[in-house]
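Engineer: need a 3D model of the sequence below.
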Amino acid sequence: MSFPWARQYEPKNGLTKFLDEKLPLPRLVYNAVGAGYPVPRNLSYFWNFGVLAGFFLVVQIVTGVVLAMHYAANAQVAFATTEHIMRDVNWGWLMRYAHANGASFFFIVVYLHIFRGLFYSSYKAPREMIWLLGVVIFLLMMATAFMGYVLPWGQMSFWGAKVITGLFGAIPLVGEPIQVWLLGGFAPDNAALNRFFSLHFLLPFVIAGVVILHIWALHIPGSSNPTGVEVKSESDTVPFHPYYTAKDGFGLGIALLLYFAMVFFLPNALGHPDNYIEANPLSTPAHIVPEWYFWPFYAILRAFTVDFFFVPAKLMGVIAMFASILLWFFLPWLDKSPVRSGHYRPLFRKFFWFGLIPAMIVLFICGGAPAEEPYVMLSQIATAYYFLHFLVILPIISSVEKPEPLPYSITEAVLGSDKKVVKGENTSPAV
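Structural biologist: Predicted coordinates for the structure are as follows:
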């Protein structure tokens, strides 16, 4: 969005003037994350997670490139090279633990970023493209993380690849050829490992490209805010730098404390011990489970246990698993409420905090639990509510609920209802 009151970049010396004329990178940075980019003045710490996600993406790319220098994508030696990295490469243990736990933290901040977007309806116009690109990023993250989980070639790596690629076999007619094409054979082996390694190395750079588009799309309408009210005047905004660079810096500091605590003191807490056993196609683990960030979708997959007419339960589970993410693409049109922020939507707020959030928590728990009762029944109930919430409840409440009164502007929400302050007429130092 073009704000007439935004500060303009002014080169200070000959070098910056030359760069501004020939390759205006300083101007681009100034207008994107500097004092030249006005941001709503009432952003809370829920708006920190986008920056944190970008930081952990960089961590994953840097540590991944270093690990790739010492890894061999060959089923005969992949597990041994992983141990070689841990034991013989200088600081290799740190790179691997930073990469493995970085993936978990990347998903943590992205999940929080998504739920913030759901509560504050960040998918509504004029920010539909930002949301759609965000969903694309999430799908790419899921694919990248799955392929990365296969690379250590432990027991969970092998059997996870076997189970997940086996899902495509449930698709009628074309499923089995697709599965063979993905693996390069009839079971995970050298061909699959080489393909997954190549794609795992490539996709983070694709994600980085889509992130750039995501940020570009964000800068067209400007950032959303907790009230859902659009910017009306200069008094509604502050420059991104130094206000939000400082705020994001504080949030990043807290995230790094937690991250390094995991890397140095609990590096394997989020992993599975069976993955320290070399892959053995003749020994099936008692309980095959993916990484924790796949658990809710794995629970949805396993929630279907009975065939429905001519549709096998396995195929229904596969469809539901993919549909649980793909339906996010349609949220801008499913939610018809004129109000964005959940703070001013009392009925929506109740269903969000006491319906959707508990359902997601149950799915997380059931996805990591054995496929037995009561977890199967709980995952079925949570799955049913999950789809009902987005496809039925959300469209209905967005049409029938009576929103609470919105503030006149962002400034009113922050400083009160003084009309002079709200309209930017009072320019005294006290304001």
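Engineer: all contacts plus neighbour counts: C-alpha atoms, from now on.
Structural biologist: OK.
Engineer: what about residue 72, distance to residue 190?
Structural biologist: In this view, residue 72 and residue 190 are 11 Å apart by Cα to Cα, to the nearest Å.
Engineer: what about the two, which has more around it?
Structural biologist: Neighbour totals were compared for residue 72 and residue 190, and residue 72 leads with 20 against 17 (other Cα atoms under 10 Å).
Engineer: pretty sure the more buried one is touching residue 81, no?
Structural biologist: Yes. In terms of Cα atoms under 8 Å, residue 72 counts as a neighbour of residue 81; the distance is 6.4 Å.
Engineer: so residue 404 makes contact with residue 344?
Structural biologist: Yes. In this structure residue 404 lies within contact range of residue 344 using Cα under 8 Å: 4.9 Å.
Engineer: strands of the stretch 151-300 of the chain, start to end?
Structural biologist: Secondary structure of the stretch 151-300 of the chain (DSSP state E, counting those that start in this stretch): strands located at 237-239.
Engineer: rewinding a little: which one's more surrounded, residue 404 and residue 344?
Structural biologist: Here residue 404 and residue 344 are compared on neighbour count by other Cα under 10 Å; more neighbours surround residue 344, at 20 against 12.
Engineer: surely the more buried one meets residue 405?
Structural biologist: Yes. Counting by Cα under 8 Å, residue 405 is a contact partner of residue 344 at 7.0 Å.
Engineer: neighbouring contacts of stretch 372-385?
Structural biologist: The contact list for stretch 372-385, computed with Cα atoms under 8 Å, 6 or more residues apart in numbering, reads 299-300, 302-304, 355-356, 359-360, 362-363, 366-367, 369.
Engineer: the structure of the following sequence is requested for comparison with the preceding one:
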Amino acid sequence: MASTLSRLGNWFNERAPGFMPMYRKHMTEYYAPKNFNLWYYFGSLALLVLVNQIITGIFLTMNYKTSAAEAFNSVEYIMRDVEWGWLIRYMHSTGASLFFVVVFLHMFRGIMYGSFKKPRELVWVLGMLIFLALMAEAFMGYVLPWGNMSFWGAKVIISLFGTIPFIGDTLVQWIMGDYLPADSTLNRFFALHVIALPLVLLLLVVLHLAALHEVGSNNPDGVDVKHGPKGNRWSPDKPTDAIPFHPYYTVKDSFGVGFFLMIAAFIIFFAPTFGGWFLEHDNFTPANNLVTPTHIKPSWYFTPFYAILRMIPSFLGTAVWGVLGMFGAILLLGLLPWIDRGEVRSVRYRGLGFRIGLAVLVISFLALGLVGAGVTAELIPVWFPGADVTTVENAFGRLMVLGYFGFFVFLFIYTHFGFEKTKPVPERVTTHD
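Structural biologist: Prediction:
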């Protein structure tokens, strides 16, 4: 068997001589810091979920109908009559939500440990482009089941472009292909969701990984691994305090994958709707342009940005400021390498102000998610009997908007004008055992 595999390997290498050097560069000879912790699982988990979404999406397209008259029924056909169709559909819908869970945690780790700082600015910007493409992909996929919330969600989100001066109304009709979401909307969203955006996502992921492997991975200490005369135990010319990605981190990531799959399987088999968070109850009824859901809201992973849109009031007779605020909230994340000029990367050694600011950012983001999902509107009458729900919700939501944007303003002033008092940073990563 060993001889046969060796001959096959030689045969392959003779015909694809560039494959093995590429494999070694990105796997066995890619040295990653040896002090990775729990937060470093989420990058590989995001790649895992991306593969799941592509594979399950392929099977779903085999029975889906891109027609306003048949789309909802085709999804019901998949759920009820296609062999294992219910499992494929729930793997895809649960995977969409879990994708954003791991991506949000992956982004938080990058902010916490300063992975956006020099020389990894390009890695961060490519990651933010992946995030934007993922949001577009998720929105278009959300419309395809053609439930009632899908229909009204599409109408509301696409109508946001109507706030653009002069060309807004024309742009809305051009995107929808009609005066209301209809067959043409489904057809173009299906094409973008199934073909165009997955190709963009895959290209950006490859570029993201390639850029990362050019500059090397960051670590919880935010300290670059050392290149010196001592080297490491494997080779004297390799980085100190670093180990080959394969097999060490591929084995470690396999443990994280196993644990993640158990959580995903529990949700798929026992709580696929996740109480209406992963699959809204209104989406189990067909789209109807005459019946508006009680509360129109997007999927949970869009709710923080939707809340920003809602909480910013109209000014000078236009609602464009809310739209600008919503997109600005994402743009500011992409500009972090230039907003934060702190000399220290990791939160472990940064000043107290940065830690408090990061906590405010997280709390504000989560609270905005609750506002956008309508949870606060349900809790206010319970916590504050007799209070005007709209007034209290607007006050709370606008405070959280200030907290979110305030983080970036504070970070710019805090780091550009030298107010940050940092702790001593170690010369080497602190885990050597």
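Engineer: TM-score, when you put one on top of the other?
Structural biologist: Once the chains are laid over each other, their TM-score by TM-score structural alignment, normalised by the length of the first structure reads 0.89; 398 aligned residues with a Cα RMSD of 1.5 Å.
Engineer: distance between stretch 90-107 of the first structure and the chain's centre?
Structural biologist: Per Cα atoms, centre = their mean, to the nearest Å, the displacement of stretch 90-107 of the first structure from the mean C-alpha position of its chain is 18 Å.
Engineer: repeat for stretch 346-354 of the first structure
Structural biologist: Relative to the chain's own centre, stretch 346-354 of the first structure is displaced by 22 Å; criterion: Cα atoms, centre = their mean.
Engineer: so what touches it?
Structural biologist: So stretch 346-354 of the first structure is contacted by 119, 342, 343, 389, 394, 397, 398, 401, 402, 403, 404 (Cα under 8 Å, 6+ apart).
Engineer: map the last one across to the second structure for me.
Structural biologist: Applying TM-score structural alignment, one finds that residue 404 of the first structure aligns to residue 423 in the second structure.
Engineer: tell me how far its match lies from residue 349 of the second structure.
Structural biologist: Between residue 423 of the second structure and residue 349 of the second structure the distance, using Cα to Cα, works out to 5 Å.
Engineer: next one: residue 304 of the second structure
Structural biologist: As it turns out, when the distance is counted by Cα to Cα, residue 304 of the second structure lies 29 Å from residue 349 of the second structure.
Engineer: same question for residue 272 of the second structure.
Structural biologist: In this structure, residue 272 of the second structure and residue 349 of the second structure are 41 Å apart, going by Cα to Cα.
Engineer: also residue 355 of the second structure?
Structural biologist: To residue 349 of the second structure, residue 355 of the second structure is 10 Å away according to Cα to Cα.
Engineer: number of residues surrounding the aligned partner of residue 285 of the second structure in the first structure?
Structural biologist: Residue 285 of the second structure maps onto residue 277 in the first structure, with residues paired by TM-score structural alignment. Other residues lying near residue 277 of the first structure total 14 when counted by other Cα under 10 Å.
Engineer: what residues are up against residue 277 of the first structure?
Structural biologist: Under the criterion of Cα under 8 Å, 6+ apart, the contact partners of residue 277 of the first structure comprise 154, 155.
Engineer: helices of the stretch 201-350 of the first structure, start to end?
Structural biologist: Ranges of helices in the stretch 201-350 of the first structure, per DSSP state H, counting those that start in this stretch, are 245-265, 295-302, 313-326, 331-334, 346-351.
Engineer: okay, those in a markdown table with distance to residue 205 of the first structure next?
Structural biologist: A markdown table is the format used below for those (distance: least, Cα to Cα, whole Å):
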| stretch | distance to residue 205 of the first structure |
| --- | --- |
| helix 245-265 | 22 |
| helix 295-302 | 25 |
| helix 313-326 | 22 |
| helix 331-334 | 27 |
| helix 346-351 | 37 |
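Engineer: aligned partner of residue 224 of the second structure in the first structure?
Structural biologist: Taking TM-score structural alignment for the superposition, residue 224 of the second structure sits opposite residue 230 in the first structure.
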